[in-house]
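Q: Just the structure for this:
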Amino acid sequence: MLYTSVLVIADQWPGALHVAHAQSTNGASLPLIVVESPAPRAPRRPVRATSPAQRAAAISQPKQVAASVVPKETAGGPVRGIVAHRTGTGSKTDSSIMETPQSITVVTREQMTSQGARSIAEALRYEPGVISETRVGDRFDNVFIRGFGGFGANANYLHFWDGLRLPRGINFAMPSVDPYLLERVEILRGPASVLYGQNNLGGMVNLISKRPSATPQGEVFARVGDHNRIEGGFDVSGPITQDGQLLYRLIGLGRKADTEVNYTSTEREFIAPMITWRPTADTTFTVRAVHSRDPSTYQPNWLPALGTLRVNANGQIPRNFFAGHPNYNSYSRTQDSIAYEFEHHLDETWTVRQNFRYMNLSSEIKALSVTGFGAGSTCGAGTTANVCIGRQSTHYIENLQAATIDNQAEAKFATGWLQHTVLAGVDFQKSSSDATFGNGATTYVNYLNPSYGTIAGPALTTQTIQERDQTGVYLQDQIRLGKLAAVIGVRNDWANATSDTRTIATGVYTNRSHPSDSATTWRTGLTYLFDNGLAPYVSYATSFEPTIGTDYTGTAFVPTTGEQFEVGVKYQPNGFDGFVMLSLYDITQNNVLTMDTAHLYAAYPACTQSGINCQIQQGQVRSKGVELSAKLTPIPGFDVIAAVAHNEIEITKSTQVVSGISIQGKVPVGAPANTASLWADYTIQSGQMMGFGFGGGVRYVGESFGDNINSTAMIVPAYILADAMLHYDLNGLSPQLKGWKLALNVTNLFDKTYVSACASAIQCFYGNGRSTMGTIRYQW
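A: Now for the predicted structure:
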C-alpha cells in the first residue's frame, strides 16, 4: 500500500494546491502527487452537510480518495509508523498528546508487528516506567507502573479496553485481550480517576481496538516458532454498501504451542466481527463482538528462592522443571463480549457519545501451588530435603459477568479569548463474580528427578460471591489561550460492593464484607506550546480506588486514595517525525493492600494459601521518579525507540513487623528502581535490497526486592536481554510479490537464564528463555 506525507482532510475547505512526495511503505520516493490542501486557517469544526445529497456525498467520500493518501490521524485510529500524535486516553476527547499535561506514550500497531508482540505484556517491553513481565506467560497481563503493581490477588491487571474498564473476577477469572485485535496500546501514567473512576495510582493501560475501514484492505498471516508453535490469522475490512454507510471488519486468529516448561502448552482461538453504520456525516454507530477461547494457557508455577534466586548446594532448579502434575494442572477460559460506540454531532458546538460493553467470562483452573521444601523422606528414602518441593492442590471454577456504560456530552465554544472543549459525563459499571473452589492435600516432588505418580483433586468446599457497582459523574474543561493549554476536571464516585464467602456443606458464612464508599477526585494542568516544538507542562491529580474484603482480623478495608504532582517537557521536532518526553513525578498513596505470606500464615491459621484474609493495608507508599522516552523516525525507514526510568518507591508509613523487622522505610516487592531500553529498526530504501530490514533492541531491568523487609538474601539481580529482528518486504524484490512480507523475531537472543521477580521466599519466577518466530504475511 502506498503512503504520502500529505494529509488529505475531508472536513476542511479546499484551498491552495500543494505538492508532496509520495513514499511507499519502505520509504522509496514515488512520483509527485498534487492534492487539494486546506486554507491556512481552517474552521474549528468541520462544515457539515445538511441536505440528504450532501450527507451521502460526505459519507461516500473515502471511496474517492486515492489509496496512496494517508488518512488524518485520530485518537482512536491507525498510526503510520511508531510515532502517535493524538490520544483520547488522557482526556476522553480527540486531543494532541503535546497538549495533554500528563505522561502518555503509545505503542502503535506497526511497533507491535515489528517487535513480534504475542501479548499485551510483550507489547509494553520498551515503554518507560512500565514493568510488564515480572511473572511471564500469556494467561494474564499484569504490570508495574511507576513502582505500583503487585502479585496474586493484588496484581495490577490491565485496566481499560476502548476507554471502558476491564472487569476482574475474584481470583483467576481475568480477561485477556489479544494484541492482534488492537490498533494501539496507550499508557497514561499517574492518576486517571477524574475521567475513569477507581484506578491504580501508578497509571493505566488503555487498549484501543481496530475499527472498520472505509478503504478495502486486509491481510492473512502464518507463523511458526520453537516449541512447536503454529499460528495463523486474518484481518479484512472495507465498505459493505457502495455509499459507504455500512463498513465491516472481521478478525480471526488461532494458535497452539508448547512452552519451555515441561508438560505445559498454550492455545487460543478467537473471532471478532465488527460493523459501522454511518447514516449521516454526523452520526457513527459501531458494534463489535469478540468470542475468545483459551483451552490452555501458559503461566509457570512459582518456585522457591533457594535453587532459583539463591544457590542450592544440591543443584539449581531447572528452568524447564514443572512443579505441577501432568494429568492435573490446567487452565481454560472462555470470554465473550459485545460492545458499541455511538457518536452524534448535534451542531457545530455539541457532540454526544455513548459507549457500552457487556462481558461474560468463565474459567477453570486446577493447579499445584508450591508451598516450600518438605522433608527429604517425603520424596523417597535418601532424598535431600532441599530438593523435595511441596505443592498444595487447588481447584477453582469461576464465572464473571460485567457491564459498563459511559455517556458523554462534549461542547466546543469560545468565551472571549478562551477556546473551550468541555466534557460532561456519567458512567456506570457493574460486575458479578461467583467462585467455587477447594484446596487439597500437599504432595511432594523431587525437582532433580521428578516422579509425578497419581493425584486426586480436592473437593469444592467453598463459594465466594462478589457484586460491585460504581456510578461516576465528571466534568472537564480543556482551555486554550494562544499557546497556553490548560485542563481542569472534577469527579464524584459512588461505589458499592458485597463479598460473601460460605462453606458449601454447612452454608455458614466465613467472611462477609459490604463496603459502600464515595469520593471526589480532581485534576488540573498547564502546558505551554513553543514554536520550536517544546511543550513544558505541570499537573496535579488525585485518585480513589475502592477495596473489597477484610484483613485477618475481620476489619473491612477502606478505599485507597492518592495524589500526584508531575512536571515535564514534551518535544516534537520539526523536519522529521518524532516525539520526546521527560517527566518528573511525586506520588503518595494511602491504605495500600499487601500480602505477607511468611508472617500471616504462621500467626493466623485462617489466612489460607489462596490469599483469603492474607491481605493487610500497610499504610502509605510514596513513589518519586524521572522518565525519559523517545520515539523517532529521523530518516525514512529508520525507527528508534528509547526509554530510561528511575523510580524510588518506599513504604513511608506502616505498623507491620515481619520477623521482628518493621517494613516502614522499605521498598515494596517486585519494584525495580531502574529500567532502560533501546530499539532500532532500519529498512533499506533503494537498490537491489530495497525493502529488506533489520533491527533489534536491548532491555535492562534493575534489581528488585523479593520480600518486604528487603533482606539481602532476597535481592533479585538486574538483568539485560537482547532482541533481534529481520524483515523483508518482497515488493522490493519484484512487483509481482507486492503485499508479501517475511519476518523473523528472536527475543532473549542469548537465551539468558534469569529470575524476573520474587514475591516471597517461596514465590520466585523465571523469565522467558529464547523465543524464535518466523512470520509470512500477505497484505492488500
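
Q: hey, let's count contacts and neighbours off CA atoms from now on
A: Noted.

Q: got a list of what R333 touches?
A: With contacts defined as Cα atoms under 8 Å, 6 or more residues apart in numbering, R333 is in contact with 173, 293-296, 361-364.

Q: Most neighbours of all the residues you listed, which one?
A: Top of the contacts of R333 by neighbour number is A173, holding 27 neighbours under the definition other Cα atoms under 10 Å.

Q: Please give the element, helix or strand, for it.
A: Here A173 sits in a region with no helix or strand, counting by DSSP states H and E.

Q: any chance of the contacts of R333 in JSON lines, with secondary structure and distance to A375 too?
A: Output for the contacts of R333, formatted as JSON lines (DSSP: H, G, I helix; E, B strand; the rest coil; distance: Cα to Cα, whole Å):
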{"residue": "A173", "secondary structure": "coil", "distance to A375": "34"}
{"residue": "R293", "secondary structure": "strand", "distance to A375": "41"}
{"residue": "D294", "secondary structure": "strand", "distance to A375": "37"}
{"residue": "P295", "secondary structure": "strand", "distance to A375": "36"}
{"residue": "S296", "secondary structure": "strand", "distance to A375": "33"}
{"residue": "L361", "secondary structure": "strand", "distance to A375": "40"}
{"residue": "S362", "secondary structure": "strand", "distance to A375": "38"}
{"residue": "S363", "secondary structure": "strand", "distance to A375": "34"}
{"residue": "E364", "secondary structure": "strand", "distance to A375": "31"}
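
Q: Another sequence for comparison is provided below:
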Amino acid sequence: MKSIPVMSPMPGSPSPDPLCRAVRHGLGLAAAGTLMMVVSPTLLAQSDEGADDLDAITVEAEALSLVSEGSDSYRVPRTSTATRLDLTPRETPQSVSTVTRAQIDDFQLDTVNDVLESSPGVTVERLETDRTFYSSRGFELSNFQVDGLRVPMPYNNVHGDMDTAIYDRVEVVRGATGLMSGSGNPAATVNFIRKRPTETPQATVSGTLGSWDRRRLDVDVSGSLDSEGRVRGRLVASGQQTDSYLDRLERERGLLYGVLEADVTDTTRLTLGHTWQQNDTDGNMWGALPLYDTAGERIDYDVSTSSAPDWSYWNVETRRSFVELAQELNDDWRLKGTVTHLDMLSDTQLFYLYGVPDAATGGYDASQITISKYDRHLEQWIADVHAKGDVDVLGRSHQLVLGTDWSQSRNQQSSLYDVASRGVPSLREWDGRYPEPSFGSPDFANDATIKERSVYSAAKLDLADRWMAVVGARLSWLDTVGEQYGASQDTAVDHELTPYAGVIYDVTDAASLYASHTQIFQPQTEIDRNGDYLDPIDGVSQEIGIKADMFDGMADGSLALFRTEQDNVALPAGTLPDGRTFHRSGEGVTSEGAEATLAGELAPGWHASVGYTYLEIEDAEGKDVNTYIPRNMLRATTSYRPAFMDRLKVGTRVRWQDDIERPRDFADGKTRQEAYAVVDLMASYDFSDNLTASLNVNNVTDEKYLTSLKWDQSFFGAPRHAMVNLTWRY
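A: Next up is the predicted model:
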C-alpha cells in the first residue's frame, strides 16, 4: 500500500523573485528611514548625542517591554507566556527558556528551526526540506503564540522557513499549556516576541555571505516620528538567496515588517503592524531518502543526495496584520485588545518516492512514484481582550488577569496527481532529470473551518512571606466543520475546563521550590459504539523542581522532574453495521524525565544558556514509543567578551543527542541514528561603536547525521559551512 506523506496546503500562482522583492522593499525601507530621519525633529535634535544613548532604549508594553536586543544577554528577567501574568522565572511554576536577540545574532539563527534547535527540551524534526515538525517531552509540539496571542497551527508543522529578523526573542514553556493555548498537545508552547518601535532612533544594516553562495541583506530602522516621541515607527526588511549542500536545492526568501505605535492619549496606545514573507524553494524534497533496500540493508548516501527532480518547487507567501489598543485604567490596571489576521498561500509541485529501492539495482519503477501539485490557503482571524492589574486582599498584593479570546481558521487544500511515466535509477547516481508533469483537475479539494472561543483567568497570589501560588482556569468552546482528506472534521467541544495550579516556596532569598499541575485538551473525530464523538484527549503535566538566582542574581538556574501524559486516546474497539470503526477511550503515551537549565551572565562578559533533558516515553503497556525522540539531549550556547579585549567576542553552540531509532515500515528490523554532536563556532570584532564583523563556522567537525527518524525516510544535515557578516549600527 502506498505511504504518501500527508500534506497540509492552497491556491497560488508563481510570484516574483522574493530576493528582488525584498531588495525593492529594502530600498523603499532605506528611503523611508532616510525620510524619517529628515522629517523627524527628534532625530535631528539628537545627532550629536552619539551611540551611547542606544543603551537607554525603553519601550513600555507590559512584559514585552523587557526587550533583549541591544545587549549581550542570554536571559530575560520576566516572561508572561505561561499565564499572561508578568512573572520572573522563579515565579513561573514550569520549565521556561528563552532564545534572546543576542543568541540569534551571535550564531546567525536566521530561521525558527535554527532558534528551536537551541532551545532546551525541543527537538526539530526536519522531515523534508520545506516542512518541519517539533516535539517536546515526547509529544508533538502544536502550540504557538505571537506576542502572547495564541496562533492555531493546523497539522502542527511549519511550511518553509520562518525568518527571525522581526523577533526580539523566542520563549518556550514546556509541558501542558492549556491556560493560554486552549487545545493542543502537552508538549510546550513557543512564543515569538516581535520587535517594537523605539523612541530613541536606531538603524542597522547587515550583510552576510556564506557557503553555497549564500547572500543575505538585513535593514532595520526605528525611532520617533514626531518631536514629542508620541508616534514611533519601525521597519525591518530582509532578503536572502542561497544554494544548498543538497543537490538541486535553491532557496530565495524576502521579508518586510512594519509597525507603528501612537500614544493617542497619555493613557492610550494604538499599535498597527504588518508582516510579509515570501519563501520560494526550487528542487525541494517531498518525503526524503529511503534508508534501506529490499534486502533490509542500510543505503550509504552522500550528504548531498536528494530525491527531488529539477522541476519541483514549494512556494509559500505569508501575510500577517495586527492592531492593538492598550488602555491604562488606573495606576494598577491595564486593558488590552488585539486583533490579528493571517493569510498563508502555498503553491507546490512535488515528487515522492515511496517504498524501498530494489537491492540489486537501487532503482525504482514507475509504480513507486507519486507526482502532485498541491495548493493551500490558510486564513485566520484571532482576537483577544484582557485586563490585568493588582489587587490588595488581607494586606497583601496579588496580580490578576481576566480575558477572553476567539479564533477562526479556514484551511483550504487541493491536490492534482499525475501518473509517473517511468522509474528512476539509484538516487546515488540520479541527476534529477525526469519528465515534467502536466496536471488535470484536482483529485480532491478540502475545506475545513475551526472556531474556538474561550474565557480565562489567572492570578498570582501572595499567600505568605515565603509562599506564592499561581492559579488559573480556561473555559473553551470549539467547533469544526468541513472535510480534510476525505474525512469529515465536524466536531464540537462545549465548555471544556482547563485548570492551572502551581505553588512556589522561597527556601532562601535566592532559591525557590515549586510544584505545578497543568492541563490541555485535544478534540477527536473518532466515534464510539453509539456513533458519538469521543471526549477530547486530556493532556496533563505534573512538575516539581527548584529554581534559583545564581551568580549574584545575573543568571537563572533550574532543576525539574516532570511527568506528562495523555488520556482518553481513541483505541479501535470494533466495527459498526455500516462498516465504520468505533473506538473506546484508553490511556495513551506517558513521558517522565528531568531537566536542568542555566541561563545568564556567569562572569563578567561570559553569557551562556545551557539545558539538559532526560526522557522516558512509554505507552499504556509500558513499551518504549516515539523512539525517534532522543532520550538524552544537551543544548548549550555560550559567548565570551574578554575584559582585556572587549571589542572581541567568541562563542560556541553545541547540540548533542543520544541515539535514536524507529521500526522499519517495509522490512524487518530498525533504522538507527547513532548519538552525535553538532558544534558551531563564532567570533565577532567591533571595529568601532558602529561597525562589527563576524565569522561563523557551523558543524566544525563535519558530523554526518540524519535530520529525523519520525518517518521511515530522512536526509542528512548540513556539513561544515561558514558565514561572514558585516553589520553597521547607528
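
Q: After superposition, what is the TM-score?
A: The TM-score (TM-score structural alignment, normalised by the length of structure 2) is 0.84; 663 aligned residues with a Cα RMSD of 3.4 Å.

Q: thinking again about what came up before, quick check: the farthest pair among the contacts of R333 of structure 1?
A: Greatest spacing in the contacts of R333 of structure 1, by Cα to Cα: S296 and L361 (14.8 Å).

Q: returning to that earlier point: so can I have JSON lines of the contacts of R333 of structure 1 showing distance to Y528 of structure 1?
A: Output for the contacts of R333 of structure 1, formatted as JSON lines (distance: Cα to Cα, whole Å):
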{"residue": "A173", "distance to Y528 of structure 1": "44"}
{"residue": "R293", "distance to Y528 of structure 1": "48"}
{"residue": "D294", "distance to Y528 of structure 1": "48"}
{"residue": "P295", "distance to Y528 of structure 1": "51"}
{"residue": "S296", "distance to Y528 of structure 1": "50"}
{"residue": "L361", "distance to Y528 of structure 1": "45"}
{"residue": "S362", "distance to Y528 of structure 1": "48"}
{"residue": "S363", "distance to Y528 of structure 1": "49"}
{"residue": "E364", "distance to Y528 of structure 1": "52"}
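
Q: which of those does structure 2 keep?
A: Cross-checking the contacts of R333 of structure 1 against structure 2 gives 293-295, 361-364 as conserved contacts, using both residues aligned by TM-score structural alignment, their matches' Cα atoms under 8 Å.

Q: against structure 1, where does the helix or strand that contains A32 of structure 2 fall?
A: Taking DSSP H and E as the definition, A32 of structure 2 sits inside helix 18-39. Using TM-score structural alignment, helix 18-39 of structure 2 lines up with nothing in structure 1.

Q: which of the residues in that helix are buried?
A: Within helix 18-39 of structure 2, the residues that qualify as buried are 18-23, 25-26, 29-30, 33, 36-37, counting by 16 or more other Cα atoms under 10 Å.

Q: for stretch 188-205 of structure 1, same thing?
A: Neighbour-count burial for stretch 188-205 of structure 1 flags 188-205 (criterion: 16+ other Cα under 10 Å).

Q: Go through those and flag which are in strands.
A: When the buried residues of stretch 188-205 of structure 1 are checked against strands (DSSP state E), the matches are 188-189, 203-205.

Q: Run through the strands of the stretch 251-400 of structure 2 in chain order.
A: All strands of the stretch 251-400 of structure 2, identified by DSSP state E, counting those that start in this stretch, fall at 268-282, 289-290, 313-328, 333-353, 369-393, 396-418.

Q: Relative to M633 of structure 2, which of these is closest?
A: M633 of structure 2 lies closest to strand 289-290 among those, at 24.9 Å (Cα to Cα).

Q: Let me see the residues that make contact with that closest one.
A: With Cα under 8 Å, 6+ apart as the criterion, strand 289-290 of structure 2 contacts 299, 306-307, 353-357, 712-715.

Q: got those residues as CSV, with distance to V259 of structure 2 columns?
A: Formatted as CSV, the contacts of strand 289-290 of structure 2 follow (distance: Cα to Cα, whole Å):
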residue, distance to V259 of structure 2
I299, 50
S306, 40
S307, 41
L353, 44
Y354, 46
G355, 49
V356, 50
P357, 52
D712, 43
Q713, 42
S714, 40
F715, 39
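
Q: Would you list the buried entries among these?
A: The neighbour-count test (16+ other Cα under 10 Å) applied to those identifies 306-307, 353-357, 712-715 as buried.

Q: Kindly present these as CSV, with separate columns for distance to F521 of structure 2.
A: Listed next are these as CSV, based on distance: Cα to Cα, whole Å:
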residue, distance to F521 of structure 2
S306, 39
S307, 38
L353, 36
Y354, 34
G355, 35
V356, 38
P357, 41
D712, 29
Q713, 30
S714, 31
F715, 33
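
Q: wait, which of those residues is closest to D375 of structure 2?
A: Nearest to D375 of structure 2 among those, with distances taken as Cα to Cα, is L353, at 19.8 Å.

Q: What residue in structure 1 is paired with that closest one?
A: Structural correspondence for L353 of structure 2 with respect to structure 1 (TM-score structural alignment): V370.

Q: Y640 of structure 2 too?
A: Match for Y640 of structure 2 (TM-score structural alignment): Y682.

Q: and that match, that one's in a strand?
A: Yes: using DSSP: H, G, I helix; E, B strand; the rest coil, the assignment for Y682 of structure 1 is a strand.

Q: ok, now which ones touch the nearest residue to it once chain neighbours are set aside?
A: Closest residue to Y682 of structure 1 apart from its sequence neighbours, by Cα to Cα, 6 or more residues apart in numbering: F638 at 4.4 Å. The neighbourhood of F638 of structure 1, defined by Cα under 8 Å, 6+ apart, consists of 680-683.

Q: For F644 of structure 2, see how far away whatever residue of structure 2 lines up with F638 of structure 1 is.
A: Under the alignment (TM-score structural alignment), F638 of structure 1 pairs with W606 in structure 2. For W606 of structure 2, the distance to F644 of structure 2 (Cα to Cα, to the nearest Å) stands at 13 Å.
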